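**Q** next one to model:
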Amino acid sequence: MPHSGCWTMSRWRKAVSSWLLRRLPRQQQLVLGQSRIYLLPTAFGWGLLLVAWAVWIGALNYAVSLAYVLSFWIVSLVLIAVVLAYRQLAGLAIRCGVVDDVVAGSHALFPLQLQWPEGESRLLRLGWHDEAGGVVLDRPGEVLLPRLTLQRGQMTIPPLRVYSESPLGLVRAFAYLRLQTQVCVYPLPCADERAAASLPDGGQLREQQPVPGELFSHLVAWQPELGARRIAWKAYARRGVLLARRFEEPQAARATCLLEWSAYPAEMAAEARLSRLCWQLLAAARRGEDVVLRLPQQELRLTAGEVRPGLRALAGFGVRDAQ
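**A** A predicted model of the protein is given here:
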């Protein structure tokens, strides 16, 4: 029976929590006020109120004046605790900074910035709404809150819970927070020993455009921004036209690999393909190769080292939000 009672209480708390969260819009930044802060007695507070009720019943039966005083004093203490607990959260401003992209199965670190008026002493606990515990805060600043990512996609920051039982421990002030912050969760790379294909239109190598260097290339019309040192005086003496010397250095040829969704067996699962494409994309970046990534209804051409657009395309393929 005790186990059943605890289970029923847990269901009740989850139902209340879900109802409160549905009422809250997502915001980039929020400041806690009267409409966002909830107050409930702690177990110690309920016990003290029960004592006050018992003392008051005894005072009624035995007409003991001191018992009346004691019961009213206890109730007054709890009321004072309500005000003090509310002040722990009132005026608290919270926002989330930029979150670095992660791979599925790892922890995303959410940088949460909390501010409140200077000179006020507070003791708060911040954590996820569906997890016990949290980070204890006694001063304004930034805290990194980790969250396990379960699948790829755009993961919206889960609801947060901030609460305080200070300073008397009789009343808990708490609030739920829904922030508008997202993190991109990439597929978990899976080693793929299959050689990446080359482009079908002329092999794996292609010449790059020349870049500024030290080798003389040709003459161009002189512009003031080129400076007097670039003027070709011999050409000016022959033609009577100001020309500037152009120096270039051909860039070394760079490999271009082709990563295709259709290159894998038809029976291979989508997540397995994405994991292997992710691994191939990162491997090509380490080799300094350009990449052509072909997904169903999407094609990306990425220069060497430009992997983020490709990783984001793999992360968002066929999904909406990560968990």
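**Q** all contacts plus neighbour counts: C-alpha atoms, from now on.
**A** OK.
**Q** so which elements touch the host helix or strand of L49?
**A** Using DSSP states H and E, L49 sits within helix 43-62. Counting by 3 or more Cα pairs under 8 Å, 6 or more residues apart in numbering; DSSP states H and E, the packing neighbours recorded for helix 43-62 are helix 65-89.
**Q** sequence B follows; please return its structure for comparison with A:
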Amino acid sequence: MLSAFSAALQRRFRNWVNRRIRPARTVTLGQRNLFIFPSASGWAYIFTLLLLWVLGTNYENSLILGLAFLLLSVFVVAILHTYHNLAALRLTLGEVKPVFVGERAAFRVRIQCKAGSGKGQVLNVGWRNEPCISLSLTGDEQDVELWAQSDRRGWLHPGRLKLESVFPLGILRCWTWLDLDAKALVYPRPIASEQAPWADAEGELDAHFQRAGSDDFVGLESYQPGQSLRRIAWKQFARGQGLMLKQFAQSEGQAQALDWHFFEGMDTENRLSRLCHWVLYLDQRGLPFSLALPGQVIPMGQGDSHRDRCLTRLALYGLETRSAD
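**A** Predicted structure coming up:
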């Protein structure tokens, strides 16, 4: 009964927080999103204050009563100082890079405060289901990197960000639960396979040939957005000739067609993991490739943007329809 009541109370509090603090990648702290309450030391402080007041009243001792009122005034002033430690802080979530299943995603949060007001503050920052880290503000602007573990492909949502401080006296805790709309794209875990999953339209393997390769240097060409950065001619760029790509040629370079149906008998996640491996394999060798998934086909291409597009389709396969429903 007690656990059910506690769960219902927490659920009501989360719903209230969701209505009060809306998702945003940049948030400025203030009265609407900051909460303050006595800490464990603060409750001991309050108990001591009440005890002194009872003793002073019972024995009509003005000295004890004066001490109790002095402690009460310190407590009231501490409320204002503890609140102003976090008030007006500005938090901004930076760009989040994709990761593979099993890796930890890094979320970079920039904390900005008024000139000269943040130095010396100690903050505890962390995601709801991750341990908090202590951060000492040493300037008017500081970056903190927070991590979240990924255990499945798709979008990783670490949840709300917890930010708290008990500075300066430790008897009051000022905190907030921020929704920075944080998410990281998680690619399938790459798993190598013995056979390559490509075939041509007639079902024959290795039937698509190209002239571009990686054996013999044949010249330079202008760089186009989306092409691989690994072939940039840096010497020519340093001479002020602009971005140019090195051209190579080989006799047996092959453009490959990655096909979902090659891995018959495997479940969805194993198929995606093996396709992910071959996307990375072909991209590292600068070979063009296409990707065929049930209901969607990515045409032949190459370069960083093409690789990222294929990995994104693999990461979100079967999840976009589910989320739409």
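**Q** re the thing from before, which bit of structure 2 covers the helix holding L49 of structure 1?
**A** Under TM-score structural alignment, the counterpart of helix 43-62 of structure 1 in structure 2 spans residues 40-59.
**Q** mean deviation (superposed) between the matching stretch and structure 1, please.
**A** Per the superposition on structure 1, stretch 40-59 of structure 2 and its aligned residues are separated by 1.2 Å on average (mean Cα distance after the TM-score superposition for structure 1).
**Q** tally of neighbours for P188 of structure 2?
**A** 28 (other Cα atoms under 10 Å).
**Q** aligned partner of it in structure 1?
**A** So, by TM-score structural alignment, P188 of structure 2 is matched to P187.
**Q** separation between its match and L282 of structure 1?
**A** Using Cα to Cα, to the nearest Å, P187 of structure 1 is found at 12 Å from L282 of structure 1.
**Q** one more: P189 of structure 1?
**A** 9 Å.
**Q** now do the same contact list for Q27 of structure 1.
**A** Q27 of structure 1 is in contact with R178, L179, Q180, counting by Cα atoms under 8 Å, 6 or more residues apart in numbering.
**Q** quick one: which helix or strand includes the counterpart of it in structure 2?
**A** In structure 2, the residue matched to Q27 of structure 1 (TM-score structural alignment) is A24. Assigned by DSSP H and E, A24 of structure 2 falls within no helix or strand.
**Q** do W147 of structure 2 as well
**A** Assigned by DSSP H and E, W147 of structure 2 falls in strand 141-149.
**Q** average offset of the following helix or strand past that strand relative to structure 1?
**A** Sequence-wise, the next helix or strand downstream of strand 141-149 of structure 2 (DSSP H and E) is strand 154-156. Comparison of strand 154-156 of structure 2 with structure 1 after fitting gives an average deviation of 1.8 Å (mean Cα distance after the TM-score superposition for structure 1).
**Q** which strands or helices does strand 154-156 of structure 2 pack on?
**A** Judged by 3+ Cα pairs under 8 Å, 6+ apart, strand 154-156 of structure 2 is in contact with strand 184-187, helix 304-316.
**Q** swap the cut-off to 7 Å and go again
**A** strand 184-187 (3 or more Cα pairs under 7 Å, 6 or more residues apart in numbering; DSSP states H and E).
**Q** average gap between the strand it packs on and structure 1?
**A** Averaged out, strand 184-187 of structure 2 is 1.0 Å away (mean Cα distance after the TM-score superposition for structure 1).
**Q** helix or strand right after the longest strand seen in structure 1?
**A** When structure 1 is parsed with DSSP state E, its longest strand is strand 211-221. Beyond strand 211-221 of structure 1 on the C-terminal side, the first helix or strand identified by DSSP H and E is helix 233-239.
**Q** where in structure 2 does that next one align, residue-wise?
**A** So helix 233-239 of structure 1 sits over no part of structure 2, by TM-score structural alignment.
**Q** now do the buried residues in that helix.
**A** Neighbour counts over helix 233-239 of structure 1 (16 or more other Cα atoms under 10 Å) mark W233 as buried.
**Q** how about stretch 261-278 of structure 1?
**A** For stretch 261-278 of structure 1, the neighbour count (16+ other Cα under 10 Å) marks W261, R273, L274, S275, R276, L277, C278 as buried.
**Q** likewise stretch 287-296 of structure 2?
**A** By 16+ other Cα under 10 Å, the buried positions in stretch 287-296 of structure 2 come out as L287, P288, F289, S290, L291, A292, L293.
**Q** redo these as CSV? Include distance to S134 of structure 2 and secondary structure.
**A** Output for those, formatted as CSV (distance: Cα to Cα, whole Å; DSSP: H, G, I helix; E, B strand; the rest coil):
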residue, distance to S134 of structure 2, secondary structure
L287, 46, coil
P288, 47, coil
F289, 47, strand
S290, 47, strand
L291, 45, strand
A292, 47, strand
L293, 45, strand
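**Q** hmm, S217 of structure 1 is touching E248, no?
**A** Yes - judged on Cα atoms under 7 Å, S217 of structure 1 makes contact with E248 at a distance of 5.8 Å.
**Q** so which of the contacts of Q27 of structure 1 comes closest to R23 of structure 1?
**A** Nearest to R23 of structure 1 among these is R178, at 10.2 Å by Cα to Cα.
**Q** would you mind measuring from T48 of structure 2 to G42 of structure 2?
**A** Distance from T48 of structure 2 to G42 of structure 2, by Cα to Cα: 10 Å.
**Q** for L311 of structure 2, same thing?
**A** For L311 of structure 2, the distance to G42 of structure 2 equals 51 Å [Cα to Cα].
**Q** neighbour-wise, which of these two wins?
**A** Here L311 of structure 2 and G42 are compared on neighbour count by other Cα under 10 Å; more neighbours surround L311, at 25 against 18.
**Q** residue contacts, the more buried one?
**A** Neighbouring residues of L311 of structure 2 by Cα atoms under 7 Å, 6 or more residues apart in numbering: Y187, C276.
**Q** what does it correspond to in structure 1?
**A** L311 of structure 2 maps onto L311 in structure 1, by TM-score structural alignment.
**Q** show me how far the host helix or strand of D283 of structure 2 is from its chain's centre.
**A** Assessed by DSSP H and E, D283 of structure 2 sits inside helix 268-284. In terms of Cα atoms, centre = their mean, to the nearest Å, the centre of helix 268-284 of structure 2 is found 23 Å from the chain centre.
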